[in-house]
Structures are given as C-alpha cells and as structure tokens.
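Q: sequence-free structure coming up:
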C-alpha cells in the first residue's frame, strides 16, 4: 500500500528516500516522484513505476545551489540564473563533475545532468532531511497528465510507490523551464514556470530547438507524445460538438458535452495552475459520458502561455 503522509510526517518521507523507496512530494510546479539520485536501483524503480523510457533523463533536486553545483560544473550564466531564480521553477542542464556521485541512470547515461532547487518549503525541508539528491520526474504514469494534487498521484501510482507527501495543490501547475547550458549558446529545451523573456533579460538571447524529437533527449519532457490523456486532443478549437469535451479559456464555446475552464478571466497564470487538473477531469468525465475527444480552445503565447501550449501540443501529438 502507498502511505499518504502529512507535512508532520516529513521525517518518515525522508527516511523512505534514504532507504531507496519512492516518495511523491509537492513542488511549486507539479508533484514529483522522488528517489535517491545516487541509488541506481531506486532510480530504476522510478522508471518501473512510471513505465518511463530509459533514455529520458530525470531532474535531480537539491536543497540549495551549492549542493547542486557539487554535482555539475556551472559557468557564469548558471551562477547568475541560480542566484536569480533558485529556489524556483528553473532546471539547468550542465556538464557532470568527474567526481560527482549521481547515478548514471539518473541522467540516462549522458555527460550532462539536469538540476534544480525547487521553490516549495515542504520540498526543501524534505531534501534537507533526506540528505541526498532526489531524482524526480512528475509523479504520474509516463506520458500521462502531470499531477498537481496528492489525489492525482494516487490515481495513477497507488500501490506502485512507497508514499506520497501531501502538501496540497501546486501553485504554478506546469513543470520547470529547462535550459541547456552545456554549450556556448543557451538552448531552451522546455518552456515552463520561468519565462524565456525573464531568462534573456539576465543572460541574453536564448535559442530554441527546431521542431521534432531530438535524437538524444537531454532533458525530461521532450518526447512529442507526452502529458497525454487517453482521449484525443484537438487544438485551436473554434467550435465544439456535443460529442466533445471542451478545455476552455475565457468565454467558453457553446455546445460541449462537458467543459472545464482554465481561466474564465483569460489569465494565463491561472490557466497554467489549472491545466493538468482540467485535462485529467475532462479525460475521466469524457470517457464516462462516451465522448470522442477533447477540444482545446486557443491560449495566447504570452508568459506562461508558451508552456501551456507546449504541453497541449504534446498531449495532442500522434501516439
């Protein structure tokens, strides 16, 4: 059975991580499925619990920048970004240190590691008490909708992990921005909770990869079919039928068989926080009602809108 732990049980959660157990825990973005990043068997448990492809690397979480930079080699850009955005929803991909102790499976055998310091008090307390780096992708079955509450975690992983540390709903609602600093030009691998504009204001222009799946995945969340509910997703919906569920943004389209509004006021920050919960609800309700798919209304690209559209595009990708 999967234990449901409260914040008062944080010492229990930390002990489970040290012992090689899998513990889901809240961050400011989504719930992560944590394991000791130095323990290859524990990390393998993440892949098994999620059904995750072994070539998709994991993000390692740390209580502070000093702990993170003990495992990777930062440059001036990384140090500036860490000072500005850590703790927070920014992941940096940096070269491994030769003396680093993160297991190779955590980074899928690459010469780089994805590292971050989460901006959530309970997560930071857990990392400090665990005393080990924690590898943690989103706490859901691979390719499914990311969880923003403990109930979401249990929906997909109950009985497959040791525990979930219940810290309430996540505030940001989409995963961290992933920035590759392994080369001379910063490369945005995944948009997320820190906008590209905020990054560029600090370190200058950021490159974006060409479309399609890269041959080698240097960060989590780069597979095209990802964040996918079981019902097919139709993007940029301007109309909706009675046999479709509607993911609305702003005034909803009429006629849907079921509807979830990301933000009635048309605010992208609210939409980001409600995105995964909405996809999960529409998928379950749509299947219950026998609907044929989910129609997603357009969301502007401003701010967190880029991250929302990235998630929706992956949810709609052929699979």
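A: That came in fine, so what should we check first? If you're wondering where the values come from, they're calculated on a predicted model, not measured in any experiment. Numbers count the residues shown, from 1 in each chain.

Q: all contacts plus neighbour counts: C-alpha atoms, from now on.
A: Fine.

Q: in stretch 311-319, what counts as buried?
A: Residues of stretch 311-319 classed as buried by neighbour count (16 or more other CA atoms under 10 Å): 311-317.

Q: ignore the last one, stretch 153-161
A: Buried residues in stretch 153-161, counting neighbours by 16+ other CA under 10 Å, are found at 153-154, 156-158, 160-161.

Q: nearest to residue 97, of those residues?
A: Using CA to CA, residue 161 comes nearest to residue 97 of the buried residues of stretch 153-161, at 30.3 Å.

Q: now the closest one: how far from residue 13?
A: From residue 161 across to residue 13, the span is 12 Å (CA to CA, to the nearest Å).

Q: check contacts around residue 53.
A: Going by CA atoms under 8 Å, 6 or more residues apart in numbering, residue 53 touches residue 47.

Q: what about the residue lying closest to residue 164 once chain neighbours are set aside, which SS state?
A: Leaving out its chain neighbours, the residue that sits closest to residue 164 by CA to CA, 6 or more residues apart in numbering is residue 24, at 4.4 Å. With DSSP: H, G, I helix; E, B strand; the rest coil as the basis, residue 24 sits in strand.

Q: identify the contacts common to residue 161 and residue 13.
A: Contacts common to residue 161 and residue 13, judged by CA under 8 Å, 6+ apart, are residue 23.

Q: and here's the other structure:
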C-alpha cells in the first residue's frame, strides 16, 4: 500500500509535468490510452516495474507492454524487420502492439520482458498518453491499471476502485474511446497473432498481404493477455446464452431483454467500447452468475469473445 495519498492529476501541462516527475522518481502513474487505462512505470527501473507487479498482483511470467511516444524511440529498443515497419507505418499511433527482438544494448528491466528476449512495444493514439510520454521522454511499461485477472479499466474511477491505495497518481483523461486492449502481433519469420484486440486481425492481414499465424500456448505466455483466466468479473460467466436462467444476470448483445446490453443495435464497435464498463457494472451489482448473449466471432467480435472466454475460464 502506498503511504502517500493518491493524487488525481488533470490532463494539462501542470498535471502531466507532475506525472512525468513521479515516473522519473520511480513511482506508479495510471494514465488513459485509447484502449484502456494503463499503469505506468519507468521501464528501465527494476524497482518501479516490480511495483507494477506488486500493485496488480500480476504473475511474474506475464510480460508487460512498453509504451513509447514514437516509432523512432521504439527502434532504439527493438529490432524492426520489414513487416514490423509496415505495420507500424499503417497502425501507429494506435491500438497495435508489436512483439519484437530486444536489442542487445537496450536498457530495459528484465522484469518487463519476464526474462524473454523480445519486447512488446506500442505507440498509443491518445493525446494525453502521447503528451505524457513526450514529457517523460522514455519507455513506460504500462499494463492495464487493474488488479491482475480483473476487469480492465476504461474510466479513472475504475482505477481508483481497483488500485487506488497501491499507486501514486492517476491522470484523469476521461473515458477510453476504444475500451478494448491492443491487438498484439509478433513479427518474426511469419507474423503471428498473439492477442486479438482493438484493431481487427483482418485489417492487419490486409496490410501485410498475408494471413497471420494463429497459435499460442496460454501456459507459456509470450505477450500480455495470454493467460487462460483473465479479465474476470466476480461472478461465474456462461457464454453463448440465448437467455438468462433464473439465478443469472444477462449481459446482452443485440435486441434482447437484458439487465445490461453491450450494444442493443448489435454494433461490435459499441460492444467493444462498453465491454469492460459492463463487467465492472456487473461487479457493482453483485452478480454471482452471468449469462452472455452470443456475439459474432469476426472483426472486433473476435477480441470481445477472446476476453469473454478468459473471463469464463476456470479460476486459478
């Protein structure tokens, strides 16, 4: 628990200067991105990165994403091949994380990579995140700002509720517009989809002109978000449910009678943006058993279903 009171910082020059100073001093700062709120620490500082793991209760073998202000800085830390440069050119800044070989001379805490020889990097497309990264002028390790395995935060209030007594500050930049974590692609000999997310895999494949390899072992994650049980609300989750049983609360999709609805119109973009907020609301409601309507498994629907399958997985 942080002995100092949590600071809520405005997303203005003074607030961002304070946030940068906290990061430089080895503190933990939550900040908004277009996907979800991240929990940031100096990626070069072992103690600061350890603070992320401690605050989140995060498994030590699950790597962290490093956020950077631009591709030029990312190339100081990682080896980019042609595919990586093509994807960065098309989708950065944006909701795409690239897993790339770590340069031999890169100064990054090994806690960030969880002992691997690769680094997950992203340039976010959010004016507050970009301004903070530019002010800090260095690599910021930033997983989602929630207790490990719990629902990711899309509002500053979610961060306060989940981690408020364990971190130093939150830059309150309002709601996250995408509301779903970044897509993760490893750029090796053949680009590999490691996690579905805010950019549909189809768009990435169109950019590459080739299909992504789709395989991953959740027992041996090489990127964030690959643990089998993740993004879980308090209640037990049942998927592809056309209706709720007597003891269940229905999380709907499309024109169904539900306690909460991801998108009454069946809009996958709206559903993605609302997913984590709805899961938080189910926790607030005290839902013990949750039924989830069927959701199409294409485009952003694939990422939504990925999150929901992890939410429904057996708890460790």
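A: Looks like it came in fine. Being a predicted model, the structure only gives us computed values, none of them experimental.

Q: what's the counterpart of the residue nearest to residue 164 of the first structure in the second structure?
A: When the second structure is aligned by TM-score structural alignment, residue 24 of the first structure is paired with residue 30.

Q: any idea how far its match is from residue 232 of the second structure?
A: Here residue 30 of the second structure is placed at a distance of 20 Å from residue 232 of the second structure (CA to CA).

Q: got it, and residue 22 of the second structure?
A: Taking CA to CA as the measure, residue 22 of the second structure falls 30 Å from residue 232 of the second structure.

Q: comparing the two, which residue is more hemmed in?
A: Neighbour count, other CA atoms under 10 Å: between residue 22 of the second structure and residue 232, residue 232 has more, with 26 against 18.

Q: how about that one: what's its closest non-neighbour residue?
A: Computed as CA to CA, 6+ apart, the closest residue to residue 232 of the second structure that is not its neighbour in sequence is residue 311, at 4.0 Å.

Q: what's the answer for residue 222 of the second structure, then?
A: Take residue 222 of the second structure and drop its neighbours on the chain: the residue closest to it by CA to CA, 6+ apart is residue 63, 6.8 Å away.

Q: map the one you found onto the first structure.
A: When the first structure is aligned by TM-score structural alignment, residue 63 of the second structure is paired with residue 57.

Q: with residue 125 of the second structure instead?
A: Superposed on the first structure with TM-score structural alignment, residue 125 of the second structure falls opposite residue 119.

Q: isn't its match right next to residue 91, touching?
A: No - applying CA atoms under 8 Å as the test, residue 119 of the first structure and residue 91 come out as separate, 11.6 Å apart.

Q: quick one, which of the two is more surrounded?
A: residue 91 (31 against 18).

Q: from residue 198 of the second structure, how far out is the equivalent of the more buried one over in the second structure?
A: Under the alignment (TM-score structural alignment), residue 91 of the first structure pairs with residue 97 in the second structure. Distance, residue 97 of the second structure to residue 198 of the second structure, by CA to CA: 10 Å.

Q: what sits in contact with each of the two?
A: In contact with both residue 97 of the second structure and residue 198: 182-183, using CA under 8 Å, 6+ apart.

Q: contacting residues for the counterpart of residue 225 of the first structure in the second structure?
A: If you follow residue 225 of the first structure across to the second structure using TM-score structural alignment, you land on residue 229. Residue 229 of the second structure sits next to 149, 310-316 when contact means CA under 8 Å, 6+ apart.
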